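**Student:** Quick check, what structure comes out for this input:
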Amino acid sequence: MALRTIIIIETGVVMPKFSANLGFLFPDLPHAQRIDAAAKAGFAAVEWQWPYEATIAELKDALTRNKLVALGINAPNGDKSRGENGLTALPGREADQAAAFDHALSYSVALEGSAIHTLAGVVPADQKDAAEKTYIANLRSAADKAANAGKLVLIEPLNYRDAPNYFLNTIEQAADIVGKVGRQNVKIMFDCYHLQIMGGDLIKKYERYRELVGHVQIAGVPARAEPDEGELCYPEILKAFEKLGYTGWIGAEYKPRGKTEDGLSWRKAY
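**Tutor:** Model prediction:
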């Protein structure tokens, strides 16, 4: 089923535009070949977590030959062997954070992407105050660099089950941080999977914070598999988001139950 065009039905409603998150989809392929697979599967846009094992030239060539739109990319998240999950809120790691963001920005600019997600990091409870000050300062620096290149900076609340001790957990906290940063190009990644685990009420939360949302992502809850199982009815949720004014891409960021191509029938609901 091809979804590479926006379909306008008689009521004038615009159907969702789905982006393939190549951090999770087509995991058996090298990063550049995942772009080919996404195009073959009918996606019109792609986004990434950490594609840095591929060169910019490889990714750009794949995007060009498939005529796909590049969206967001994650900045490098530090040393996973040390349990790091981002650097932005870590006091004393400002230089590492700046280098990581600059690396992501170089990819985003070359690939003509739209946004960079810079992860906050794991912070002990007794360091929350210092971490917030560091987070705000680093986000301002990142936002100024991104603004010069015409990019958004995204921050994303992660649920405490998948990301214990992660600094940013709720959309309320994220909205507070965005306000304190005071940069127009800092927005929230509205990941329905994480936010459902952290309290749910997704439609009301989107309605409240819609002016701060820069991107939406979906996955089944609680398994983080295809968005056709679990406790969320995405056709109704996305219809509500659309009615509330969301016209952006919907990132398919889920872990396939099997081969990615075999699980794409969830799109038929749209």
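**Student:** C-alpha from now on. contacts and neighbour counts both.
**Tutor:** OK.
**Student:** Quick test: name the residue nearest the centre of this structure.
**Tutor:** Nearest to the geometric centre of the chain sits residue 189, at 5.7 Å (CA atoms, centre = their mean).
**Student:** Burial check on the residue lying closest to residue 27 once chain neighbours are set aside, number of neighbours?
**Tutor:** Residue nearest to residue 27 in three dimensions, not counting chain neighbours: residue 34, with 7.7 Å by CA to CA, 6 or more residues apart in numbering. Burial measure for residue 34: 22 neighbouring residues, criterion other CA atoms under 10 Å.
**Student:** Before we compare anything, build this one as well:
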Amino acid sequence: MGLAGQRYTVNLSMLFTELPLLDRPAAAAAAGFGAVELWWPWPGEPAPAPGRLDALGEALEKAGVRLTGLNFYAGLLPGPDRGALSLPGAESDRFRANVEAAVEFAGSLGCRALNALYGNRLEGVDPAEQDELALENLAFAARAADRIGAVVLVEALNARESPRYPLVSAAGAAKVAHRVDERTGLGNCRFLMDLYHLAMNGEDLPAVIDRYAPVTGHVQIADRPGRGAPGTGRLPLPGLLERLGAAGYDGWVGLEYAPGARTGEEAFAWLPREARRPRRHD
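**Tutor:** Have a look, this model is predicted:
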């Protein structure tokens, strides 16, 4: 299977960023893709005016691309923040306010995966307090996501780029997802397996795939080092994706990489055009 046999979804928060947000869905479609994903598009606005959501929804529908994944509000991303749900006070309130907006928007477009970044550790705050708040907020998000048949994703990041982020292993992120499922009884909290971040942390990727594929709700890829397109670094991505398929994962693979100097369709020269639209359907 390798690179050519996957269902790819393009992360519009990292690719086609030379264009305004509302032009990116059409650019993805013109490059041959049928699916896209996004971070929360408005970092400072957990609950933007309905008109802004409507405009983005219309751009996606007009382009004929499916929204497969959306981040909940995560503070300033890109920027210094790595999530809001474990931060006491105003940021936790913003996360909760965002849950309703994000779930309603995702549901209107048939999006069934919502990524909840955990948040950085804060000086002077007990980590156990942050962890309990995170569990409460993830359970809140999971219950809301259940209304539209969606999963909530918990992601491990890499310690080099996110030194204050506490989930820096597959085991740590999967454990949090399991604890959320225990609290809600819904079974809709899953691990987001980002192969780039896990490689940066020095994890044994074949072992991670074999162990955690059954609890994985989404996969994202970029090459290492540099977080560039597949083939620009040293990760054996074709073999890793083949192993994921053999382990039972048949979900979306998010293209979440930095295109470097390449823009537009040039950023996807590594992937034949005929392999860009999914051959399988949910």
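**Student:** before we move on, the earlier item: ok, the residue nearest to residue 27 of the first structure - contacts?
**Tutor:** 22, 25-27 (CA atoms under 8 Å, 6 or more residues apart in numbering).
**Student:** By neighbours, which of the residues you listed wins?
**Tutor:** Most surrounded of these: other CA under 10 Å gives residue 22, at 27 neighbours.
**Student:** Secondary structure of residue 37 of the second structure: a helix, I assume?
**Tutor:** No - applying DSSP: H, G, I helix; E, B strand; the rest coil, one finds residue 37 of the second structure to be strand, outside a helix.
**Student:** That one pairs with which position in the first structure?
**Tutor:** Counting by TM-score structural alignment, residue 37 of the second structure corresponds to residue 47 in the first structure.
**Student:** With residue 208 of the second structure instead?
**Tutor:** Residue 208 of the second structure maps onto residue 205 in the first structure, by TM-score structural alignment.
**Student:** how would you label its match: helix, strand or coil?
**Tutor:** Assignment for residue 205 of the first structure (three-state DSSP): helix.
**Student:** For it, give me its contacts.
**Tutor:** With CA under 8 Å, 6+ apart, residue 205 of the first structure has these contacts: residue 171.
**Student:** hang on, the earlier thing: helix, strand or coil for the counterpart of the residue nearest to residue 27 of the first structure in the second structure?
**Tutor:** Counting by TM-score structural alignment, residue 34 of the first structure lines up with residue 24 in the second structure. Following three-state DSSP, we place residue 24 of the second structure in the helix state.
**Student:** measure residue 24 of the second structure to residue 224 of the second structure for me?
**Tutor:** 25 Å (CA to CA, to the nearest Å).
**Student:** Show residues contacting stretch 210-228 of the first structure.
**Tutor:** 152, 154, 175, 178, 187-193, 196-197, 206, 229-232, 234, 244, 246, 248-257, 263-264, 266.
**Student:** for the stretch 101-250 of the second structure, what spans make up the helices?
**Tutor:** 127-146, 170-184, 195-200, 205-212, 237-246 (DSSP state H, counting those that start in this stretch).
**Student:** Mind putting those helices into JSON lines with distance to residue 91 of the second structure?
**Tutor:** Putting those into JSON lines (distance: least, CA to CA, whole Å) gives the following:
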{"stretch": "helix 127-146", "distance to residue 91 of the second structure": "11"}
{"stretch": "helix 170-184", "distance to residue 91 of the second structure": "20"}
{"stretch": "helix 195-200", "distance to residue 91 of the second structure": "25"}
{"stretch": "helix 205-212", "distance to residue 91 of the second structure": "30"}
{"stretch": "helix 237-246", "distance to residue 91 of the second structure": "36"}
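**Student:** With residue 115 of the second structure as the reference, name the closest of the ones you listed.
**Tutor:** Set against residue 115 of the second structure and scored by CA to CA, these come closest in helix 127-146, at 10.0 Å.
**Student:** which bit of the first structure covers the closest one?
**Tutor:** Going by TM-score structural alignment, helix 127-146 of the second structure sits over residues 128-147 in the first structure.
**Student:** Contacts only, for the aligned partner of residue 94 of the second structure in the first structure.
**Tutor:** Mapped onto the first structure by TM-score structural alignment, residue 94 of the second structure lines up with residue 96. Applying CA under 8 Å, 6+ apart, we find residue 96 of the first structure in contact with residue 87.
**Student:** separation between residue 96 of the first structure and residue 90 of the first structure?
**Tutor:** Counting by CA to CA, the gap from residue 96 of the first structure to residue 90 of the first structure is 10 Å.
**Student:** same check, this time on residue 240 of the first structure
**Tutor:** Taken as CA to CA, the span from residue 240 of the first structure to residue 90 of the first structure is 37 Å.
**Student:** So what does residue 11 of the second structure match up with in the first structure?
**Tutor:** Correspondence of residue 11 of the second structure to the first structure, assessed by TM-score structural alignment: residue 21.
**Student:** Verify the stated contact: residue 107 of the second structure with residue 148.
**Tutor:** Yes - look at residue 107 of the second structure against residue 148 with CA atoms under 8 Å: they come within range, at 5.6 Å.
**Student:** Which parts of the stretch 1-150 of the second structure are strands?
**Tutor:** 7-11, 35-38, 66-71, 113-115 (DSSP state E, counting those that start in this stretch).
**Student:** can those strands go into CSV with extra columns for distance to residue 131 of the second structure and mean neighbour count?
**Tutor:** Below are the strands of the stretch 1-150 of the second structure laid out as CSV (distance: least, CA to CA, whole Å; neighbours: other CA atoms under 10 Å):
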stretch, distance to residue 131 of the second structure, mean neighbour count
strand 7-11, 28, 25
strand 35-38, 26, 24
strand 66-71, 20, 24
strand 113-115, 17, 28
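**Student:** Tell me which of these lies nearest to residue 48 of the second structure.
**Tutor:** strand 66-71 (14.3 Å).
**Student:** can you name the residues of the first structure that the closest one overlays?
**Tutor:** On the first structure, the counterpart of strand 66-71 of the second structure by TM-score structural alignment is residues 69-74.
**Student:** what does the matching stretch contact?
**Tutor:** Everything outside stretch 69-74 of the first structure that qualifies as a contact, by CA under 8 Å, 6+ apart, is 44-50, 63, 104, 108, 111-119.
**Student:** Right, I'll leave it there.
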